[in-house]
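1. I would like to see how this sequence folds:
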Amino acid sequence: MTPPEHEMPLMEHLGELRRRIIYVLIVFVLALAGGLFAAGPVYDWLIRSGSAQAFQLNAFSFWDGIGIYMKIAMLIGIAVALPFACYQLWKFVSPGLRPQERNATLRYVPYVLLLFVIGAAFAYFIVFPMAIQFTSSVTKSMGLHETYGIAQYFTFMFNIVLPVALLFELPLLIMFLTGIRVLTPMRLRKWRKISYFLLVFVAVVITPPDFISDFLVAIPLLVLYEVSVYMSVVVYRKQLRADEEREAQLRVAPDR
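-> Reported below is the predicted structural model:
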């Protein structure tokens, strides 16, 4: 790997990292503030659609309404700030990358929000209804009357939606780490069994304890991992070709 354009002392690296983190926090706070304005329409849509219609939700605390607005705003803030955070990460590591690697890894940033939204949609429309249906059936089988708090409902939902949405970033994360030469397809294949175990464990934790639900969530996560491995192979092969071309140019250059 060619040396970076300019080397920075450790303290300058830490200062640069601190500056990037501050930028991300500023954007997150601004997105959080904007999310508070959007929380109302989002809340109305969530209440009118999906599993919420099956229950009469109640407020058991004076702060429940504010808490729900804050959670919705938090989710919006994360969704907006995540691509910017990835861009700041790229800015931090880009001085140590070759020009081709800089351009290649920068292309991943616009897809961060897209995968987050796809993951959130998968969690909300598929995983969350299964979890609600299972827990509700258990409650009814025990002869209990369902009276849920609005805070409990949304906390349960966000505890499922947010982790799954973040897991859907796995292909981009793997491609980025491969692009900066931290990961290789060989390592990913070597770690396949451990990765499978962790992904299945996550699927079991966030879904009801029945095989069908676990299967419906675990399979997409495992497919995501295999897609990540494949994309890592694509990036890695491009790196090898670029390295070979660079070495060929270096061999030819002295003869001129």
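2. Every contact and neighbour count from this point should use C-alpha atoms.
-> OK.
3. which one is the residue nearest the centre of the chain nearest to, not counting chain neighbours?
-> In the chain, the centroid-proximal residue (CA atoms, centre = their mean) is L166; its distance is 2.3 Å. Sequence neighbours aside, F116 is the residue nearest to L166 in space, at 6.2 Å (criterion: CA to CA, 6 or more residues apart in numbering).
4. tell me the contacts of the one you found?
-> A79, A165, L166, F168, E169 (CA atoms under 8 Å, 6 or more residues apart in numbering).
5. Equivalent analysis for P83, please.
-> P83 touches V109, P110, V112, L113, counting by CA under 8 Å, 6+ apart.
6. Filter those residues down to the buried ones, ChimeraX style.
-> Applying 16 or more other CA atoms under 10 Å to those leaves a buried subset, and the ChimeraX line that selects it is:
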select :109,112,113
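7. now the other sequence, so there's something to compare against:
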Amino acid sequence: MAEKQKEMSFLGHLEELRWHLVRSAAAIFIIAILLFVFQKQVYEYFLLAHRKPDFVTYQFFCDFFNMFGMDSTFCNVKFKDNLISLKPTQQLMNAIWSSLILGIILSFPYLLWEIWRFVSPGLTQNEVKRSKGFIFIASLLFFLGIAFSFYVIAPISIHFLYNYQITDLIQNNFTMDSHIGLVTNMLLGVAILFELPVLIYFLTKIGLVTPEFLKKYRKHALVVVLILAAIITPPDIASQVIVAIPILILYEISIKVSKMVIKKQQKDAQKSPRV
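-> Here you go, the predicted structure:
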């Protein structure tokens, strides 16, 4: 009888998980459909915004270098040709795929909330109280990563890559897929990297990471960060440093987060009655 109740409980959890997944998928598809309806605005003002010479980041860097009396290529940003589409279905498929990716990005807080609703019944009352800010903090870090990628990494990378040329015998004719893929990959990649403090929080909670471990391997982490920065940015030192700095700051924040978790666990252990 107990085994049957346990089996029913397991099936009940599966049914509950299924509905969480269904609602999450529905949220993504609803937002994706709305984005697809307004695809022209999404492309012109977001996905292709970095191809406009008057983009805010180009203007900022131009004014910044001019303030120190230095010339900058950001003051004369030019993109020679429009992007090209090589297949009859390429624009349609790209619009669908981009809408889905942006749908995932915009629905991220709701997806976290669905995860929280599934996990929270298995937590203690104290754990629920301490984790109330999880959705807000994780969402904030995620969208900070999106903003940093959109306003800093993407324009610098696109400006560099579009102007890089080995020889005049080679002409750059970029496809829309390559450009949109570059932008969306950077958005998601950097946003996930910005979740580092949240990841460290949970790894510390389950005992896989400690502050001492993070401090000991700080130099190794620096190497990994630089490698990641080299992957998601063009191969110039300035862009890699710009990306590496906030990630290293997040790493230091993660060490402090890990310390807080350990201290809280030690306090709870002292308060709990000894058997």
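8. picking up where we left off before, wait, is the residue nearest to the centre of structure 1 part of a helix?
-> Yes - L166 of structure 1: assigned to a helix according to DSSP: H, G, I helix; E, B strand; the rest coil.
9. Is it correct that it is in contact with I118?
-> No - the pair L166 of structure 1 / I118 is not scored as a contact, 10.1 Å apart, by CA atoms under 8 Å.
10. Need the counterpart of the residue nearest to L166 of structure 1 in structure 2.
-> Taking TM-score structural alignment, F116 of structure 1 has F142 as its aligned residue in structure 2.
11. once aligned to structure 1, how far is whichever strand or helix holds that match on average?
-> For F142 of structure 2, the element it lies in under DSSP states H and E is helix 134-148. In the superposition against structure 1, helix 134-148 of structure 2 averages 2.0 Å from its aligned positions (mean CA distance after the TM-score superposition for structure 1).
12. Could you point out the helix or strand that follows that helix?
-> helix 154-163.
13. average offset between that next one and structure 1?
-> By mean CA distance after the TM-score superposition for structure 1, the fitted helix 154-163 of structure 2 averages 2.4 Å away from its aligned residues in structure 1.
14. With stretch 178-187 of structure 2 instead?
-> Its aligned residues in structure 1 lie a mean 1.7 Å from stretch 178-187 of structure 2 after superposition (mean CA distance after the TM-score superposition for structure 1).
15. Could you tell me where that stretch falls in structure 1?
-> Under TM-score structural alignment, the match for stretch 178-187 of structure 2 is residues 152-161.
16. so how far is that stretch off the chain centroid?
-> On the basis of CA atoms, centre = their mean, to the nearest Å, stretch 152-161 of structure 1 sits 17 Å off its chain's mean C-alpha point.
17. neighbouring contacts of it?
-> By CA under 8 Å, 6+ apart, the residues outside stretch 152-161 of structure 1 that reach it are L57, I68, G119, A120, A121, A123, Y124, V127, F128, I206.
18. let's go with 10 Å and repeat that
-> For stretch 152-161 of structure 1, contacts defined as CA atoms under 10 Å, 6 or more residues apart in numbering pick out 43, 46, 51-52, 55, 57-60, 64, 67-68, 71-72, 75, 116, 119-125, 127-129, 131-132, 149-151, 164, 203, 205-207.
19. Now which residue in structure 2 aligns to F84 of structure 1?
-> Using TM-score structural alignment, F84 of structure 1 pairs with Y110 in structure 2.
20. separation between Q265 of structure 2 and V241 of structure 2?
-> Going from Q265 of structure 2 to V241 of structure 2 by CA to CA, to the nearest Å gives 36 Å.
21. of these two, who's got more company?
-> A count of neighbours by other CA atoms under 10 Å puts V241 above the other of Q265 of structure 2 and V241, at 16 against 13.
22. surely that one meets A230?
-> Yes - with contact defined as CA atoms under 10 Å, V241 of structure 2 reaches A230; the gap is 9.3 Å.
23. which residues in structure 1 form helices?
-> Ranges of helices in structure 1, per DSSP state H, are 10-48, 64-93, 99-106, 111-122, 128-141, 150-167, 170-179, 185-190, 192-206, 211-252.
24. Just name the most buried of these.
-> Highest mean neighbour count among the helices of structure 1 (mean count of other CA atoms under 10 Å): helix 170-179, with a mean of 21.
25. Mean per-residue distance, that one versus structure 2.
-> After superposition onto structure 2, helix 170-179 of structure 1 sits on average 3.2 Å from its aligned residues (mean CA distance after the TM-score superposition for structure 1).
26. same question, stretch 228-244 of structure 1
-> With mean CA distance after the TM-score superposition for structure 1, stretch 228-244 of structure 1 averages 2.5 Å from its match.
27. which outside residues touch that stretch?
-> Contacts to stretch 228-244 of structure 1, defined as CA under 10 Å, 6+ apart, come from residues 1, 100-101, 104-105, 169-181, 183-189, 192, 222-227, 245-250.
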